[in-house]
Each structure stands twice: as C-alpha cells, then as structure tokens.
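Trainee: make a model of this:
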Amino acid sequence: MPESGLSASGLPASLAGLAFTKGHGTGNDFVLIADPGGERVLTAADVAAVCDRHRGIGADGFIRAVRSARLPEGQALLQSDPGAEWFMDYYNSDGSVSEMCGNGVRVFAHFLLTEGLVQLAEGETLTIGTRAGTKTVTRVESGYAVDMGPWEFIHPDHAAAKAMDAVVNADGLEVPRPGLSVSMGNPHTVVALAELAELAATNLTVAPSVQPEPENGTNVEFVVPADPLVVDGVGLVTMRVHERGVGETLSCGTGACAAAAATRFWAGRDAPNEWAVTVPGGVVGVRFLTAEDGREHVELSGPAVLVARGAFL
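Mentor: Okay, the predicted model is just below:
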C-alpha cells in the first residue's frame, strides 16, 4: 500500500492526474506545471519526490506557472509592474524555495508560449514575476534573452579592495582557492582555476565549503578563462557549478552571469561587455548593458527546449 499522501506511483497523490511538461535550458532541466489559479499546495517533500531521478520524473528544479495575483509575492510585484501577469514559482530539486533561475526563466517563457497562456512573437518581450523581482524576456532567433537585472558584489568593500572575499575548499583541489561573491538576485561565489584539467578534476558531487558563507548559502562556480580571453570582442570562459539545494548541474544561468561578471572584473577596464560561457550542457551568452534605471544589468541568452509531456499517476 502507498504511504499516506502518496499515489500508487509513489508520487504525491495531490498531483495525480495533473499534466506536467519536462524541459531544459542547456541541460539544466525542470518539471513544469500550470496552476493559473494557485490552487495547488506544494510541500518540499512533494517537489523532492517529483525531482528524484530514480523514483520520480527527475529534474534540477520544479516550476509552477501561477498568475501573480494569486501569490503574495506576485501581488507585491504587480503594484509596481502590472504587466507581470505570470509568476515563476521556482523550487530546487530538494524542495527548497529559490529566488531565481536564469535557465528556468527561459524554459518558463517557452512553456507559457507553448501552452497558449501567452503570445510572444520574435522580437517581442514578456514580463515575468520571480522572487528576485520582475524579469523581462525577449524572444530571439536562438531562443530567449532575459534581462536578469543588475548584478552586484555581495561584499562590495572587500571585493573592490582585494578582488576576493571568500575562501573555497572543494574535493579534488589540492589547496583552498580564493573566491568572489556576486549576487544575481541569488548568491554566487566564483572561483578562477588555471586550466581545464583542473576544472575536470574538481569533484562537485560533494558541496564545496565557502568561508565566510552568505547567510542563505551560495552557488559555487569554478571558471577557467580562455587563452586568449577575448576573441572577436567576446570574452570566453568555461564553467562548472554546484548549485545549493541541487548539486552539480549541466548549466546554471545566474551562475553563468556571475562567472562572467567576476571574470570581467578581474580582467580590468578593457574587458568586453559580451561573453560566451561554456557549460557542460552547451553555451549561453551573457551581455552587460546600461538599463533605463542607470544601473548595469546583465542579459542572459540561450535556448529553451521542451522534451516531453505527461500526467502524474
């Protein structure tokens, strides 16, 4: 007999019969559901069961599409941006709530479009609500480009003085490495490595230790700058990431933005504004631009793919 609250499949009985979609952005994969009225109550255990790669559907994250007016966080955003009709209710694979996911936003926009919940022609934009504020998504030929908003140092005084503000220990690295903490609406700590062999030898099945650790934990990116760093005006880096609440993923959109921001800072004032970040799941584009609010924003671009539809049993 199934446990209380579970269907015969072992997944949450509250989801039985509900349609889901599986999608990914450069290998960073998600289970998505449409819940416009915000009627579904999700627990951390529910999300973890669905995202389990052996007993569930399997994913790095779980995304619920809900109208912003149906969530307290969304209602607050609508007061300043009435165009944010849809809210990306995002969870890590362990069931913990996360502020944002750059790859997830692209897949979320593609899901809304495919489900007929929005209309979005190439070149048009869509405003999406997230726990890190509203994000503007533009449909482009290669997929979707997302204005991720402004980036900033988590410890600005320390970063400006020494270009590093943390010490990171990771399995497979012989000695601790300095890191730089960057916020993209969620926390990141970026570590530069010297060569690709060193990057490959780093074991990210074990969570790196970061000291001092940001209050709510941090995602950790290990980055190898290309040699030469800039080709045809585009900066080139290769990255692997350990996401808090998930583990190593094939891609991390906010992590790619943080990695480009840190590398650009280390490279100095002549560093380019456009970057190509290679992750295990592919390549994403990162661009720095001055927005209407006068602050430097980061734009993330890349593909979004939906691979399957089904229903929970």
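Trainee: please count neighbours and contacts with C-alpha atoms only from this point.
Mentor: Noted.
Trainee: can you give me the buried ones in stretch 217-231?
Mentor: 217-225, 229-230 (16 or more other Cα atoms under 10 Å).
Trainee: and that stretch, how far out from the chain middle?
Mentor: For stretch 217-231, the separation from the chain centroid amounts to 16 Å (computed by Cα atoms, centre = their mean, to the nearest Å).
Trainee: and if you look at stretch 103-116?
Mentor: Going by Cα atoms, centre = their mean, where stretch 103-116 is centred and where its chain is centred differ by 14 Å.
Trainee: so how far is the longest helix that the chain contains off the chain centroid?
Mentor: The longest helix of the chain (DSSP state H) is helix 253-267. Mean C-alpha position of helix 253-267 versus that of the full chain (Cα atoms, centre = their mean) differs by 14 Å.
Trainee: please apply the same query to stretch 170-188.
Mentor: 16 Å.
Trainee: which strands or helices does the longest helix of the chain pack on?
Mentor: Applying 3 or more Cα pairs under 8 Å, 6 or more residues apart in numbering; DSSP states H and E, one finds that helix 253-267 contacts helix 102-114, strand 177-183, strand 187-192, strand 219-231, strand 234-243, strand 274-279, strand 282-290, strand 296-302.
Trainee: alongside the first, I'd like the structure of this one:
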Amino acid sequence: MSGNMSDGSLGPFAGLPFSKGHGTGNDFVLIADPDGEYAIDEAAVVRICDRHQGIGGDGLIRAVHSRNLPEGRALLEAAGQAEWFMDYRNSDGSAVEMCGNGVRVFVHFLIDQGLVDLPEGEVLLIGTRGGPKAVKREAEGYAVDMGPWDFIFPVEAANQGTDSLVEAGGLQVARPALSVSMGNPHTVVALAHGDELRAADLHHPPVVDPTPPDGTNVEFVLPADPLVTDGVGVISMRVHERGVGETQSCGTGACAAAVAIRFWAGDGAPDNWAVQVPGGVVSANFFTADDGREHILLGGPAVLVANGTLV
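Mentor: As a prediction, the model looks like this:
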C-alpha cells in the first residue's frame, strides 16, 4: 500500500518504507532510520498520523540506533546495552517519554524487519526517553519491564487517597483522582458503574486540578465486581492521552490504573492485574526488581497489519 500525501508536507519522510502496527488497538506508524538520517518534522508526523488524509495512527515510531541521537547516546552511557532507541511521537508531533504498547510493537517491528533476532524467551533492552526498557518475547506477545512507579505529587496527598479532581463531559460532578508516574504522567479516576464509564465524553481533554507539571494522561477505571478472580485483580479502563485524545489502549495507563486501584484497595490487594481496554486485554504484574524498587511487568500482544511507502 502507499501513503499518498504528495503535497510536500511529508518533508524528509517522503519515499520512506513504513509499517502499520498496533498493541490492543493502540496503533502506530513505524519507520526504520538506523543511522538517524531523517530529522523529525512535527508537521509531517501530524500529516502521517491523520486518520482521514494520512496513514492514521496514535503516533509515529522511528527506529534509530541509540548512538545516532543525543538521547540515545546519553542512555548508552548509563545503560550500555540498549542498541536500539524508540523515538516515539504522539499524533500531534510531540515527543513522548514512553509508550507501553508502542515498545512491544517496536520490538515486533525490529524482528519483522530483520534488524534484531529475538527468540522466544529472550530479552532485548530498548532505549526510550523514559529510560531503558527490557522486553521479553513470549509465546503470545511481549512482556515489558516498565520500571518503577511513583506518585507524582507528595506522598502525603496520596496517603489521603487522592491528590486532584477531574472534570469530564458526561460526568455530572468532578471526581477525585490519583496521579501516578510510569516515566510519563497519569491521573486515575475510579468509577462506580459501567454506565459512567460508557458516558464519559473523551472527545475533549478532561480538566485536571492540579495538573501535573508536564500535563497528564487521564484514565477512567471501573473495578470489576468482585474485584479479584482467581488471585487476579480485574479492571476496565478508558483513557484520554495527552496530545492524542481517546485511544483504544494505553500500556503505561494500564499500569497506572492498576497502581491506583491496588492502592485504594489496601492491604491484601493482589499483585497481578488484568486490564480490559477497548482494544483488548493487557496484564500488569507487580514485582520487586534488583534495584529494590517495585516495578510493573506489562504483557500483551503486538501486531503488524500493513507495509507500504510514504509518497
């Protein structure tokens, strides 16, 4: 297939091969630029990701050798083994720290393009603006060590259960929320009924007060009843991503949602969670890493659906 956008707005991307992929419906346009030859043009990213006049996607991912861009070189000095860097841009052209669904699709793209060899059970370290991420290939997808989570605002606020209020169309009153960092910012709202989850209007950005310093993604989460089945916590989620809008899935958002619901559930809450998003199901499992901090392992599928050339 071709991305026929020959009005000159693609800048350096014109003529490049691309792939289209998704992780539980969170979709991306992917290009390989190992030598870092093509400077990112924000307007071109917007054009490519446009769902009516472009290829369409929640973002664009460029595969670059870490040594060939400043962020990657800095990461190599610290981590040493992250040969490939995931240069991820939202559909509005803005650079993003990390994308949990995106990094799974990124590794699948590297394998498909013959850029890496990753047998099932093996782990590949990937560079991102949110730090290095270890990705393990599994029988039905990929599992990513998303690193440690943290509260965005002082823990004293979190110890009270919430740290902000969120207003959104379709919800009659502002809702209390908890802000969680997964390397990128998230604000999580718990809802009581499925009708509320369906009613939330995410065509416009929710209003968060106070807003984290770098803006925030907002997750609206419905705990299952019962919350825990066979030792696994079960939640459903919709998300509004900054710079994109509502997406079918958000990997870091699923992790943040599990953090918040687990925190609110209190002692005895499970470490393993299944997160239902509009595009499917991902897992978010808590574990103590070698650094002594609590990390989250995000698991889920990665699919490539098309290849073509940008023209």
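Trainee: re the thing from before, in the second structure, what stretch matches the longest helix of the first structure?
Mentor: The aligned range for helix 253-267 of the first structure in the second structure is 251-265, by TM-score structural alignment.
Trainee: so how far does the matching stretch sit from its counterpart in the first structure?
Mentor: Following superposition, stretch 251-265 of the second structure is found to deviate from the first structure by 0.3 Å on average (mean Cα distance after the TM-score superposition for the first structure).
Trainee: mind listing what's buried along that stretch?
Mentor: 251-262, 264.
Trainee: related to what we said a few turns ago, reformat the helices and strands packed on helix 253-267 of the first structure as CSV; add distance to residue 41 of the first structure.
Mentor: What follows is these, written out as CSV (distance: least, Cα to Cα, whole Å):
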stretch, distance to residue 41 of the first structure
helix 102-114, 19
strand 177-183, 29
strand 187-192, 27
strand 219-231, 27
strand 234-243, 25
strand 274-279, 34
strand 282-290, 34
strand 296-302, 31
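Trainee: deepest-packed of the ones you listed, please.
Mentor: strand 187-192 (a mean of 26; mean count of other Cα atoms under 10 Å).
Trainee: where in the second structure does it align, residue-wise?
Mentor: With TM-score structural alignment as the criterion, strand 187-192 of the first structure aligns to 185-190.
Trainee: likewise stretch 18-37 of the first structure?
Mentor: Mapped onto the second structure using TM-score structural alignment, stretch 18-37 of the first structure spans residues 16-35.
Trainee: for that stretch, buried residues please.
Mentor: Result for stretch 16-35 of the second structure [16+ other Cα under 10 Å]: buried residues 17-34.
Trainee: now, these that are in strands?
Mentor: Among the buried residues of stretch 16-35 of the second structure, the members found in strands (DSSP state E) are 17-23, 26-32.
Trainee: which one of the residues you listed is nearest residue 293 of the second structure?
Mentor: If you rank those by distance to residue 293 of the second structure using Cα to Cα, residue 23 comes first, at 26.9 Å.
Trainee: which residue sits closest to that closest one, ignoring its sequence neighbours?
Mentor: residue 302 (4.7 Å; Cα to Cα, 6 or more residues apart in numbering).
Trainee: the one you found matches what in the first structure?
Mentor: Per TM-score structural alignment, residue 302 of the second structure is aligned with residue 304.
Trainee: quick one, what contacts that match?
Mentor: 23-26, 103, 106-107, 110, 143-144 (Cα atoms under 8 Å, 6 or more residues apart in numbering).
Trainee: at 6 Å what do you get?
Mentor: Residue 304 of the first structure makes contacts with 25, 106-107, as judged by Cα atoms under 6 Å, 6 or more residues apart in numbering.
Trainee: quick one: which of those residues is nearest residue 196 of the first structure?
Mentor: Distance to residue 196 of the first structure, by Cα to Cα, is smallest for residue 25 among the contacts of residue 304 of the first structure, at 23.0 Å.
Trainee: so who does that closest one touch?
Mentor: 103, 303-304.
Trainee: ok, it to residue 46 of the first structure distance?
Mentor: Plainly put, residue 25 of the first structure is 23 Å away from residue 46 of the first structure if you go by Cα to Cα, to the nearest Å.
Trainee: give the equivalent position in the first structure for residue 168 of the second structure.
Mentor: In the first structure, residue 168 of the second structure lines up with residue 170, judged by TM-score structural alignment.
Trainee: can you tell me the closest non-neighbouring residue to its match?
Mentor: The spatially closest residue to residue 170 of the first structure, leaving aside those adjacent along the chain, is residue 208, at 4.6 Å (Cα to Cα, 6+ apart).
Trainee: neighbours of the equivalent of that neighbour over in the second structure, how many?
Mentor: Correspondence of residue 208 of the first structure to the second structure, assessed by TM-score structural alignment: residue 206. The number of residues packed near residue 206 of the second structure is 21, by other Cα atoms under 10 Å.
Trainee: pretty sure residue 206 of the second structure contacts residue 169?
Mentor: No: contact between residue 206 of the second structure and residue 169 fails when scored by Cα atoms under 6 Å: they sit 7.6 Å apart.
Trainee: the first structure: which residue goes with residue 107 of the second structure?
Mentor: Taking TM-score structural alignment for the superposition, residue 107 of the second structure sits opposite residue 109 in the first structure.
Trainee: quick one: that match and residue 56 of the first structure, what's the gap?
Mentor: 24 Å.
Trainee: repeat for residue 119 of the first structure
Mentor: In terms of Cα to Cα, residue 119 of the first structure sits 31 Å off from residue 56 of the first structure.
Trainee: of these two, which one has the most company?
Mentor: Relative neighbour count places residue 56 above the other of residue 119 of the first structure and residue 56, with 16 against 12, counting by other Cα under 10 Å.
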